[in-house]
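Undergrad: I'll drop the sequence and a predicted model, then ask my questions.
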Amino acid sequence: MDITSILIYCMVATFTPGPTNIVILSTVHHQGAKKAMNYSYGATVGFGLLLAISALLNMILTTFIPKIIIVMQIIGSVYMLYLAYMIYKMDASNSTENETATFLSGLLMQFLNPKVVLFTLTVIPTLIMPKFNTTPAMTISILVITAIGFLAFITWVLFGTVFKAFLQRHGKIVNIFMALSLVYAAIMIWM
């Protein structure tokens, strides 16, 4: 696999809807772009940390991956269902300050997001290590993939900002759609 293929894979995996992107869109809708960016910064740091952890511990984790995947599936599914419930019950007309879109919650979401965990556990050993296994090459790969993830998060913030009026006008329908998207993501973990 060449660098172009790796970059395309990384872009598809990070730009497509997932729990983090759905939470970012919901945050823009309910709390604005500034809060969503704060959450995105945390999500980016968490994403980068997961990539680094994957690179550093890949050899040790390979013997435990089946057990880790099951635990992450359970934790991730429960957390995504919780987020779906919170998004569903949000009242778009209620503008009270909500502290769920913090840097820390964005960071922690990455460790509970099965899409991100599975991506980071697979992209490093399957696509990066076979071709680029020196420390500088791994570091550059982690930084580039983290930057791609950050661009994906920013794209979702911009999308939410551009369509904020539409989202607010159809708040309950948007909340139901986002909640159902998270429920679908939680179910797909087990398929």
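TA: Structure received. Note that this is a predicted model, so its numbers are computed, not measured.
Undergrad: From here on, just use CA atoms for contacts and neighbour counts.
TA: Noted.
Undergrad: Mind listing residues that contact stretch 79-93?
TA: Under the contact criterion CA atoms under 8 Å, 6 or more residues apart in numbering, stretch 79-93 has outside partners 19, 23, 26, 30, 112-113, 168, 171-172, 175-176, 178-183, 185-186.
Undergrad: Check it against this one:
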Amino acid sequence: MQWIPFLLYVLVTSFTPGPNNIMSMAYASKSGYRNTLRFILGVAVGTTVIALLSSFFNLLLFSFIPKVKMWMSIFGGLYMVYLAMKMLMHKPRANEDQHEKLNSFISGLILQFINPKVILYAITANSTFIIPYYHSTVSLILFSCFLGFIGYASTSSWAVFGAIFQSFLRKYERAFHLVMGLLLLYSAIIIFLG
């Protein structure tokens, strides 16, 4: 397994701004970390379920259609290039509207099933990094739990450091997106060369 590109992909994708992190930060800035914990746990459980479903779906595809492995790796690499380009082309926005949602476990859980970032994250991580090397049910469950834990860690850190991240991102937003985009490009290049 290509551990460095896998970890870079997982960390960059999880810790960059997205619906989970932004909502977690907004909830924590209004009602504190403790009251946001139920939303964060919903995100973690939802991410784990999406990762599990994705891993078994990908394993099923690989079992029945062995040639799909190459195409899934290409898709995963291209998706990482797409994410990198979005990061590199990102233009700072003065005031982003944040939709008010319920700060609850259920809303955190349900959000994962309509959040394209999480769905593509799980599909890409599984098809590109995990399924080509691991096939046992135990390993797929462990990797899915790991992806869910990273989801918990990212939304939790955004909640804890919400105010700090808000000011940091506003001040150094362009540099942050440049570094994250370059890390994603590196991961995609490793996939294409590997």
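TA: It's in. Please read all numbers here as calculations on a predicted model, not as lab measurements.
Undergrad: TM-score for the pair, please.
TA: Aligned and superposed, the two chains score 0.63 in TM-score terms (TM-score structural alignment, normalised by the length of the first structure); 139 aligned residues with a CA RMSD of 3.2 Å.
Undergrad: quick one: F103 of the first structure and A36 touch, right?
TA: No - between F103 of the first structure and A36 there is no contact under CA atoms under 8 Å: 9.2 Å.
Undergrad: Looking only at neighbour counts, state which of the two leads.
TA: Neighbours per residue (other CA atoms under 10 Å) separate F103 of the first structure from A36, with A36 holding more: 30 against 22.
Undergrad: Can you find the partner of that one in the second structure?
TA: Correspondence of A36 of the first structure to the second structure, assessed by TM-score structural alignment: T36.
Undergrad: Roughly how far does its match sit from S107 of the second structure?
TA: As judged by CA to CA, to the nearest Å, T36 of the second structure and S107 of the second structure stand 11 Å apart.
Undergrad: Repeat that for F168 of the second structure.
TA: 27 Å.
Undergrad: Name the residue in these two with the higher neighbour count.
TA: For F168 of the second structure versus S107, neighbours defined as other CA under 10 Å are more numerous around S107 (17 against 12).
Undergrad: now that one, what's its secondary structure?
TA: helix (DSSP: H, G, I helix; E, B strand; the rest coil).
Undergrad: List the residues that contact G151 of the second structure.
TA: Counted by CA under 8 Å, 6+ apart, G151 of the second structure has contacts 14, 43-44, 47.
Undergrad: preserved in the first structure, out of the residues you listed?
TA: On the basis of both residues aligned by TM-score structural alignment, their matches' CA atoms under 8 Å, what survives of the contacts of G151 of the second structure in the first structure is 14, 44, 47.
Undergrad: Enumerate every residue touching the aligned partner of the last one in the first structure.
TA: Read it as T47 of the second structure. When the first structure is aligned by TM-score structural alignment, T47 of the second structure is paired with F47. Shown in contact with F47 of the first structure (CA under 8 Å, 6+ apart): 107, 110, 116, 146, 149.
Undergrad: Brilliant, that's me finished.
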